[in-house]
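> test case, fold it:
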Amino acid sequence: MGIKMVKDECQMLLEALNKVSACYRHLVICVGGTSDSQNLREELKKIRRKARVLAVANKTRLITILRDKTITKDDRAEFERLWVLFSVCMEILEFDMRRALELGHEFPLNDPTKHRIQTGMIGSTSVVAARGMNIPNMKYEERSNIDTVDLNDLEQEINEVAEMTYEMEMKVNVLQWTVEAKQGPGSELKSTANAGASLAVRSVSGRGNDQLCHCDASKVVAGVMFGAVVIIAIVLAVCVVKLS
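Okay, here's the model as predicted:
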């Protein structure tokens, strides 16, 4: 497999992991709220396990290529940037999993004495889960021990994510503050379609520059007007003090 193919595959895996992690974060907010349910807990389990599969695949490829001494300096720099993005995504995923664990302990489904938070969100969360998982809406059989089983599984999976992060740091020594970003935020996660859209935007850069100049001129005028108002206010305050 060529370097370019490996790079494209790592970028696609990272994009998928970022999408699934964002979906997981969105659903974690619902735990303990009025839209919390067994369906939500099951969807969270499926999404975090999907995220783990993507993370393991990306980790394996990045570790293999970054430990290869034959790749060029430019290729190594590109893979190190992907490694940093991957590490940050894993940290965010672990944080959200720990938050889901805390909320799960605080708001067990089978405890009627625990009042749900009135978040204003109601109804099923399956649509959001399907966006991250590409799975149809599902119904689950009621289980009396869902709180205990799910929270135990979640705690074990948090430990697995933490161990994965530790293994990454031990096998590949990439210092995040030494990696230079050559692209704008999120550029590595854009799809080919978005990249094409960016080229289309750049093709009309002349018109964009005109709009930018107009915007800058508007800011200058606003700044001058604000300064004049401040000066008038100071003069009036001085007059009032002298008259008093």
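> CA only for contacts and neighbour counts going forward, please
Noted.
> need the residues that contact stretch 7-22.
For stretch 7-22, contacts defined as C-alpha atoms under 8 Å, 6 or more residues apart in numbering pick out 47-48, 50-51, 54-55, 57-58, 61-62, 79, 82, 86, 89, 93, 132-133, 188-190.
> now list the buried members of those.
With burial judged by 16 or more other C-alpha atoms under 10 Å, the buried subset of these is 47-48, 50-51, 54-55, 58, 62, 79, 82, 86, 89, 93, 132-133, 188-189.
> ok now the lengthiest helix in the chain, how far from the chain's centre?
When the chain is scanned for its longest helix (criterion: DSSP state H), the result is helix 205-243. Distance of helix 205-243 from its chain centroid, counting by C-alpha atoms, centre = their mean, to the nearest Å, is 38 Å.
> same deal with stretch 138-153?
Per C-alpha atoms, centre = their mean, the centroid offset for stretch 138-153 relative to its chain is 27 Å.
> next one: stretch 45-62
15 Å.
> who's in contact with stretch 180-198?
Here stretch 180-198 makes contact (C-alpha under 8 Å, 6+ apart) with 11-12, 14-15, 81-82.
> for comparison, sequence B:
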Amino acid sequence: MQRQPGPREPEDAATAESRAALDALCRFAAGYRHLAMGVGSSADGPRLRLALEEGGRRGLELSQGLHDQLLAELTQLGVKAETRAELERIWVLFVSTLDIFLQDLGRAHRLSQLFPVPAAAAGTQLVSTGVSSQGLKGWSLRLASTKAAQGAGELGQWVQQLAKLQLEMEKEVNVPPWGVEPSMGDLVSEAASLFHHYREEARARCQANPYCRSKG
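Next up, the predicted model:
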């Protein structure tokens, strides 16, 4: 009589937390790419620049948190082989996701320098579409423009700090992508598929928002 396989063992708590943190970073990075696509378009403006600046800071926080968590687990002694293999896979996916986010952050920074927010004159926009608006109640265009101008400089700081984190990761843990067994397909395709899924999810959410609908 053939023996039936037993129930699958529950996932290690540390692995589950790391996977959830990676999932949150992928979801955030996909949404940030959608925002970065609006720089220099008719959807651009002080609010978008401020969102990009705040997004850079948030992305750094998520990346640093996942980095510290994975590093602590991977350098811990006595970790099960199965758990370590899964943590290494998450580490490689994290490296790929961080690289994608860093590219989008750098692109947003360069475009923000090429297309600076104009002076805070009422009704001034980067692209004139012929559509006028009274704006959001309680929103100050002058205040938003000032914050956006400051944010353009801060984007460069987030780029530098994330690039520094990326270099540190290469030295701290020696986990080459070709040495990690993927759960399905190859790791590059897996990371791209995960990122694409959340990007489409962010696009669907944005379609319901009149402010970002014009980004396409």
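> rewinding a little: just the contacts of stretch 7-22 of structure 1: which are in helices?
Using DSSP H, the subset of the contacts of stretch 7-22 of structure 1 located in helices is 47-48, 50-51, 54-55, 57-58, 61-62, 79, 82, 86, 89, 93, 132-133.
> tell me the secondary structure at residue 38 of structure 2.
coil (DSSP: H, G, I helix; E, B strand; the rest coil).
> return the residue of structure 1 aligned against it.
Mapped onto structure 1 by TM-score structural alignment, residue 38 of structure 2 lines up with residue 30.
> now the residue lying closest to that match once chain neighbours are set aside: how far from residue 146 of structure 1?
The shortest distance from residue 30 of structure 1 to any non-neighbouring residue, by C-alpha to C-alpha, 6 or more residues apart in numbering, is to residue 36 (5.8 Å). Taking C-alpha to C-alpha, to the nearest Å as the measure, residue 36 of structure 1 falls 13 Å from residue 146 of structure 1.
> quick one, which of the two is more surrounded?
Comparing residue 36 of structure 1 with residue 146 by neighbour count (other C-alpha atoms under 10 Å), the higher total belongs to residue 36, at 24 against 16.
> A helix includes that one, no?
No - per three-state DSSP, residue 36 of structure 1 lies outside any helix segment and is coil.
> wait, it sits on residue 27?
No - counting by C-alpha atoms under 8 Å, residue 36 of structure 1 stays clear of residue 27, with 9.3 Å between them.
> touching, the match of residue 38 of structure 2 and residue 37? I think so.
No - shown here, residue 30 of structure 1 and residue 37 do not form a contact pair, counting by C-alpha under 8 Å, at 9.1 Å.
> tell me which of these two has more neighbours.
residue 30 (21 against 18).
> can you get me a residue count around residue 142 of structure 2?
Neighbours of residue 142 of structure 2 under the rule other C-alpha under 10 Å: 14.
> now the match of residue 38 of structure 2: how far from residue 5 of structure 1?
Noted for residue 30 of structure 1: a distance of 39 Å to residue 5 of structure 1, by C-alpha to C-alpha.
> again, but for residue 127 of structure 1
Distance, residue 127 of structure 1 to residue 5 of structure 1, using C-alpha to C-alpha: 33 Å.
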